[in-house]
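Asker: I'll drop the sequence and a predicted model, then ask my questions.
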Amino acid sequence: MKSTPESLAATVEAFFAKRDIHLTMGGEPTFVPLRPDAPEWNNAAMGEEKLGYARRFTRELLKIAYPGGLAMQVFGKHYPGEPLPRWNMLTLHPSTGAALWPEPERLMLDDKPGHNDPDCARKLIKSLTADLDLDGCDFPAVEQGERKTAAWVLPLDYAEGKWISDPWPFSARQPLRLFPGDSPAGLRLPLYQLDDDRLKRALTVEVRHGALEVFIPPLEWTHFRELVAFIFTLARKHDLREMVFCGYAPFDCGPTVEKFSLAADPGVLEANLPPCPDWVTYRRCLDQMYATAESTGLRAIKLHLNGSVQATGGGSHLCFGGPDEARNPFHRDPALLASILRYWQHHPALGYFFTGQYVGTGCQAPRIDESGTHAAYELELACEALENSRPDPEQIDRLLRNLLTDSSGNTHRAEICVDKFHNYAAPNGKTGIIELRAFEVFPTAEMLGLAGLFIRTVIARLAAEPFTEPMRRFGPELHDKYFLPAVIWDDLGKICRDLKAHGFDFKREWLRPLAEFRFPLRGELDLPGGETLTVRQALEAWPLMAEENLGGPTVRMVDNSTDRLELSLSAKAPLQTHTLLCNGVEIPWQSVGGKPVCGLRYKCASGWPALHPHVPIQAPLLFQWIEKKSRRVKASAWYYYWNPHAPIYDGRPSDLDEARARSAERWRKVPVTNETAAVSPARTFPEMRFTLDLRRHAH
């Protein structure tokens, strides 16, 4: 029977079931609109346009995936330099029992102004206090310097089987004065004015931008659900619409409550998938996400000015864990985690194939051997402890958290991140999850699903037989060689052969569409004799620059002035009589998979700050195929990194067709004139055997 991804997935899941391994998987695909021109689609995290997209996305998702769920705007991390915590659009969906919010049409799930007046807030709070048997416990709140009621406040909690409140020192005559700001009233309460023995949580109701906003205080799931039921009954009774729930997500939800959230992340809208028990569920979830994104005007690609079609830039991390602590496969068998660490270090393709164009030491997910000189040695020692001493989750965290970091010590920026595994310092740090962060999103659910299946299959292979090989010392070869698509593809072949040897027949060809997207074709040149020169995009590391103080916090920028291409020939026989030049420099070839291959690094733009300011821009690149004996040019082409017609572009491409046209026009074949070419021999260096660094040939 012909092997398919679906049949392989069945084999993988049957293996896990036989071994009693409960491996959950999730992810964080990211999306952007067709025209990502607003600040929140480039550098900023939050913006009104992004919030509107998140609300519409949630509205459609409630229809197709989570009927009866409740959409709620909660608040996540608060980063230095940002005035407010970043919002998350959270969907809560009980998989058992009655619907949480049966009528989504009563919710404000777009970015249009609402039509509620302030009396709607008063009506809701008065009815709610009556139903909760808390009459007279609410009071008004006003903005600084104002007298008009801005919101209603109800100190609220649940204790000893009933709803309780607390007599805060405010009233209609002495209203609470909110902190200045444009966030919900529940985030602007002057809690510092209360005595230490007072209840310091409250529900607030207000009308903002015409929407009726209800701020929910921290509550356990059962009581949260009861409170929402009260509010829904009142919404029906008073025909309340255009409502927004915000505040704190309930805690202690348990496994029967599905959670899905859309997070405001710099440049993208991030979809946080719920943990899936198997690949089929994960794939179905991806299908729903992509369909919903498309229906709301979002997509998983970004069209760049020069026609390059790349991922959104926001990542698509893969997360693996267990349904609970007792069944978490990494808690039950820490050696499995050690095998993952060793196997990933052995195979750079497991990171470089799935990540974006920005890799290396300064990226969001550096490899362990990119973060420090002796990191691989130290990680090897930690793996031995995982394999031999059966540490508990806290010990696992202590073993790995100081190793799996970037060069600055950031635990969140690592190829394999354990920041949420058993971290006491983080609010959601004890989830038992390992996060594979060297992943960017792919254009379709099918492609991203294949990536997830590949990684899940690798973990199954490691569960079948531990991988205990010593760490490899790549040295300079890691970037020189493994930044090239042909080498990465060859490494994937080795992995697939290993998978097959362990009973998991993953076909490398299934990943071909992913390779074409990640390493797009930049140009082809037909050579005399029927052979072909192929030029593809390769990976490039953008080095970190020195610290800069630009009037705010000290920052470190990256040098993005260089680019890297891969040159390959369809056969090596023509090299006996011919050779290839780039800007007059002879290309040195290496054999990869039986074909001549060479990386080409060059200065593509003038950046600041940047290394080597003395090196001029070296684009466009002139490729010349010449006869060795006569040095006459037999075929040639220009490759332009940027617009060949003008210094700038008139905005982003309007669609994929225009993007492809812009990309295609950057490769220009030159009519053969049989002229003689001047040849400069390539300068070779021990650190760059597979890549010609054209910057060393700058004049």
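Answerer: Alright, I've got the coordinates.
Asker: contacts and neighbour counts: CA atoms only from here.
Answerer: OK.
Asker: what's the distance between residue 677 and residue 430?
Answerer: To residue 430, residue 677 is 64 Å away according to C-alpha to C-alpha, to the nearest Å.
Asker: looking at those two, which is more packed in?
Answerer: residue 430 (19 against 16; other C-alpha atoms under 10 Å).
Asker: tell me which helix or strand the nearest residue to that one once chain neighbours are set aside sits in.
Answerer: Leaving out its chain neighbours, the residue that sits closest to residue 430 by C-alpha to C-alpha, 6 or more residues apart in numbering is residue 422, at 4.1 Å. Using DSSP states H and E, residue 422 sits in no helix or strand.
Asker: am I right that residue 422 is in contact with residue 397?
Answerer: Yes - contact criterion C-alpha atoms under 8 Å: residue 422 and residue 397 qualify, at 5.8 Å.
Asker: which one of these two has more residues nearby?
Answerer: residue 422 (23 against 20).
Asker: for the protein, which helix is longest?
Answerer: helix 445-464 (DSSP state H).
Asker: quick one: contacts of that one?
Answerer: With contacts defined as C-alpha atoms under 8 Å, 6 or more residues apart in numbering, helix 445-464 is touched by 5, 9, 12, 15-16, 279, 282-283, 286-287, 290, 318, 336, 339-340, 354, 441-442, 499, 502, 504, 506, 510-511, 513-514.
Asker: what do you get if the cut-off is 6 Å, keeping everything else the same?
Answerer: Residues from elsewhere that reach helix 445-464 (C-alpha atoms under 6 Å, 6 or more residues apart in numbering): 283, 286-287, 442.
Asker: for comparison:
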Amino acid sequence: MLEADPNPFLSMPATIDFDQAVREHDEAVATLGLAIWVGTEPTFTDRFSERAEWLSTALGEDKAARAEQLLTVLHARAGGMILRTQGRQYPGEEHPRWSLGLYARRDGAPLWFGPPDPSCAELPALAPDLARFCLLLRQALEARGDRVRCEHDVDGRTLILSRPLHGEDPDAEPERDLARIDQALAEALEAAIESHPVAPGTAPLPGNIALFVLETCLWEGVQVARLALPDCQTVAHFLGSLDLIGAAANAAELPALILSGHPPPVDASVCWTTITPDPAVIEINMAPHCDVSGLLAASRTLYDASAQLGLAPYRLYYNGAVADSGGGGQMTFGGPSPEDSPFFRAPRLLPRLVRYLNHHPALSYLFAHDYIGGSGQAVRSDERGHDGLGELALALALLERGRLPNAETLWEGLSHLLTDAAGNSHRAELNIEKLWNPFIPCRGKLGLVEFRALRMQHSPERTAALAVLLRAIIAMLAHAPAASPAPLIDHGEALHDRYALPFYLERDLEEVLADLQNAGLGLGAPLAAMVRRNRLRELGQVVFGGCDLRIRRAIEFWPLIGDVSRQDQNTSRLVDASTMRLEICLRPVEPKAMASADDETGGVGRAADAFAGWQIAVGPPEQALALPLRLEQDHNGVAKVIGLRYRAFTPRQGLHPALKAQVPVRLILWHPARHEAIAVTLHDWRPDGEAYQGLPADLAEAETRRLARCVTASIPAPRPEQLRAPPSESLTPHTCDLRWLSVRGEADLDSSAAAA
């Protein structure tokens, strides 16, 4: 049996070698002269909680409190200014979600000198003097050269409208110009009062009028001043406003001040990190970094702070199974500014990237979360159907020929094709909705491309290794010599058959790593080892008769159920997750030696002949199905491989209500020349049927429980007359689907299946 790793799934301990490998790769990319910035969206959950907010829903009191704690810890460690902005509002939700943020200069210089956020201050019992603060702020704005008007709305809030005097027509008469500004302010003020804004700028204000909303709110039973900030178009203007606000607040002797309102403007000089709620998780939109070394340092701070608060990047089940946190681990790539995005600096890059992902399914599935496939959260361009692939081929050809495409042409040429089947671009594997999208105000034209087929990684080192991998691919394709592009591959049924098995995905990954090595962008040993690490899928291992049998969880493409068009409007969707797929892989104990040429004695040849006779069946000996193993070879040598699909449980709502659960799964490993065989039974629960004593304490205990579900026993080798061939409808080139046995009344491959 496979021994439990004391720290499974988590990456190797952080070492100088690993950090040095990251730095060296950053230097290699930098020498190419193309800026490639990277950002991530890690998600964390309370894996011990059974509350809805940590299982399925977005909002909840405990989640809000934990997010506040995380904000405080990150502020203490990383600094910056706390800014509470209005988050997104989704269909069916009464109010916009909250959004907690940290805004800071990249050079480390402070940018806020006013009163602290109440989460970082001791609050007196006395209410703040808002009138004095309002007067001082108005005076500061007028001293800057703004025309200012103030008014109270029906809820008692103070609305402060400000418009700069400069920038008007130099030939205009001063008195007429001031009257025109006053009239614009009066009209904007009337509109603002009528709309009762929760945050400024819900509706656009005329001209360059800024709206500040000043009020008090309760913070842990104490009245605190809150100022909602206007929409500022430039970092310089925003920072200038902060200086005025901070000075006025200090002069008014405010003990604390909540800053809220619009999200702040960003450029390469500042960083903006937000904490927001999502179904089952807290999501952190990390500020992008110019290299992976910076991302690694920031990720270590975040992971450590989250662990300190009992938040985990994964969820453990009672039987030792490991699941995602409940959210994804997307990565976004761009440049220091939209105009300097690598996808605009190298206009052939994006079409090449689309082609490369089409050629390498490993990049779509090997690091992906569970909800993958044509109805998943990161749909490949070739999972939309054959017609979609043909249109995509034409679109790429048009973008790759003739003049270099500009930003508008790139986005328009691919935005309608990089979507899921329903046309949702947000659920595409390669999401370009923020590349140069005119239909998303403010944040659509950012030059960004997001990789969505990534699960939440369990360690900052694993996150960094994948960032290096994807960044290296982008750099390689951006600097590839001009050549006739390779045609898109129509993988057909193999996409969800062959590439559902880790064996073929890992072999495909080796091709990617070889491409990078040949391009001078090889990952190096520590990073390559981290990328190859895939213990998450290990379910059992048996060594018998010179053979190594390994059982791993394979990819299963869970379908949506119910009204798909209606589900697409929701923040979470219902799938049938009852089908499980396993990979059965048999290797000789010395596979590389067996794959080499015969030695003079012929010993290697005899060993290869012996391995050729080993077989695997599924079911009890008296009615076992002989599995048609495929003889394959990879960088580790020869192997026999097949996938096995079965129903793991009967869902309350799902497909095939007449299909019963088909657990446990029983395998037999034997050789015709041997009298003894090994029976391997893979249980879905404890083999003795007893309850687990709570959830696993950590990943090591989870692996111990999982491996304990794989039980072996020595049995007589099955006789030829006991073996049957699987029904033809159950077989694909790479998989045997046991669910088809129910059609023939042979669903119970083990006498204990019904009881289980």
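Answerer: Nice, thanks for sending it over. In this text the structure is predicted, and so the values were computed from the model without any measurement.
Asker: residue in structure 1 paired with residue 111 of structure 2?
Answerer: Mapped onto structure 1 by TM-score structural alignment, residue 111 of structure 2 lines up with residue 100.
Asker: residue in structure 1 paired with residue 644 of structure 2?
Answerer: Alignment note (TM-score structural alignment): residue 644 of structure 2 maps to residue 600 of structure 1.
Asker: what's residue 304 of structure 2 aligned with over in structure 1?
Answerer: Per TM-score structural alignment, residue 304 of structure 2 is aligned with residue 291.
Asker: counterpart of the residue nearest to residue 430 of structure 1 in structure 2?
Answerer: Matched to structure 2 by TM-score structural alignment, residue 422 of structure 1 sits across from residue 436.
Asker: surely its match is in contact with residue 445?
Answerer: Yes - counting by C-alpha atoms under 6 Å, residue 445 is a contact partner of residue 436 of structure 2 at 3.9 Å.
Asker: quick one on the thing from earlier: okay, and the match of residue 644 of structure 2 sits in which element?
Answerer: Counting by DSSP H and E, residue 600 of structure 1 is found in strand 595-603.
Asker: and the strands in the stretch 351-500 of structure 1, which stretches?
Answerer: Ranges of strands in the stretch 351-500 of structure 1, per DSSP state E, counting those that start in this stretch, are 358-359, 416-417, 434-436.
Asker: among the contacts of helix 445-464 of structure 1, which are located in helices?
Answerer: In this view, the contacts of helix 445-464 of structure 1 that belong to helices under DSSP H are 283, 286-287.
Asker: ok, and the closest non-adjacent residue to residue 489 of structure 1?
Answerer: Counting by C-alpha to C-alpha, 6+ apart, residue 349 is the residue found nearest to residue 489 of structure 1 once chain neighbours are left out, at 7.5 Å.
Asker: what's the burial count for the one you found?
Answerer: Using other C-alpha under 10 Å, residue 349 of structure 1 is surrounded by 22 other residues.
Asker: do the same with residue 481 of structure 2
Answerer: Residue 481 of structure 2, neighbours per other C-alpha under 10 Å, totals 8.
Asker: residue 218 of structure 1: which of the strands of the stretch 351-500 of structure 1 is closest?
Answerer: Nearest to residue 218 of structure 1 among the strands of the stretch 351-500 of structure 1 is strand 434-436 (27.4 Å), distances taken as C-alpha to C-alpha.
Asker: next, the mean deviation of the closest one compared to structure 2.
Answerer: When structure 2 is overlaid, strand 434-436 of structure 1 sits 0.9 Å from its aligned residues on average, using mean C-alpha distance after the TM-score superposition for structure 1.
Asker: where in structure 2 does that strand align, residue-wise?
Answerer: Residues 449-451 of structure 2 are matched to strand 434-436 of structure 1 when aligned by TM-score structural alignment.
Asker: and the contacts of that stretch?
Answerer: Contacts to stretch 449-451 of structure 2, defined as C-alpha under 6 Å, 6+ apart, come from residues 330-333, 430-432.
Asker: by neighbours, which of those wins?
Answerer: Going by other C-alpha under 10 Å, residue 432 tops the contacts of stretch 449-451 of structure 2 with 27 neighbours.
Asker: burial measure for the residue lying closest to it once chain neighbours are set aside, as a count.
Answerer: Spatially, and ignoring its direct neighbours in sequence, residue 432 of structure 2 is nearest to residue 449 (5.0 Å; C-alpha to C-alpha, 6+ apart). For residue 449 of structure 2, the neighbour count with other C-alpha under 10 Å is 21.
Asker: gap between residue 449 of structure 2 and residue 729 of structure 2?
Answerer: 41 Å.
Asker: same thing with residue 663 of structure 2?
Answerer: Remark: distance between residue 663 of structure 2 and residue 729 of structure 2 (C-alpha to C-alpha) = 21 Å.
Asker: of these two, who's got more company?
Answerer: Between residue 663 of structure 2 and residue 729, counted using other C-alpha under 10 Å, the more crowded position is residue 663 (24 against 11).
Asker: now the corresponding residue of structure 1 for the more buried one. Nearest residue, chain neighbours left out?
Answerer: With TM-score structural alignment as the criterion, the equivalent of residue 663 of structure 2 in structure 1 is residue 619. Distances taken as C-alpha to C-alpha, 6+ apart place residue 604 nearest to residue 619 of structure 1, at 5.5 Å, with adjacent residues excluded.
Asker: just give me the neighbour total for that neighbour.
Answerer: Residue 604 of structure 1 has 20 neighbours, counted by other C-alpha under 10 Å.
Asker: and residue 255 of structure 1, by the same measure?
Answerer: Neighbour count of residue 255 of structure 1, defined by other C-alpha under 10 Å: 11.
Asker: how close does whichever residue in structure 2 pairs up with it get to residue 106 of structure 2?
Answerer: Counting by TM-score structural alignment, residue 255 of structure 1 lines up with residue 268 in structure 2. Going from residue 268 of structure 2 to residue 106 of structure 2 by C-alpha to C-alpha gives 8 Å.
Asker: before we move on, what about residue 489 of structure 2?
Answerer: Taking C-alpha to C-alpha, one finds residue 489 of structure 2 at 43 Å from residue 106 of structure 2.
Asker: and what of residue 402 of structure 2?
Answerer: Distance, residue 402 of structure 2 to residue 106 of structure 2, by C-alpha to C-alpha: 40 Å.
Asker: for these two, indicate the residue with more neighbours.
Answerer: residue 106 (15 against 8).
Asker: to which residue of structure 1 is residue 215 of structure 2 aligned?
Answerer: In structure 1, residue 215 of structure 2 lines up with residue 205, judged by TM-score structural alignment.
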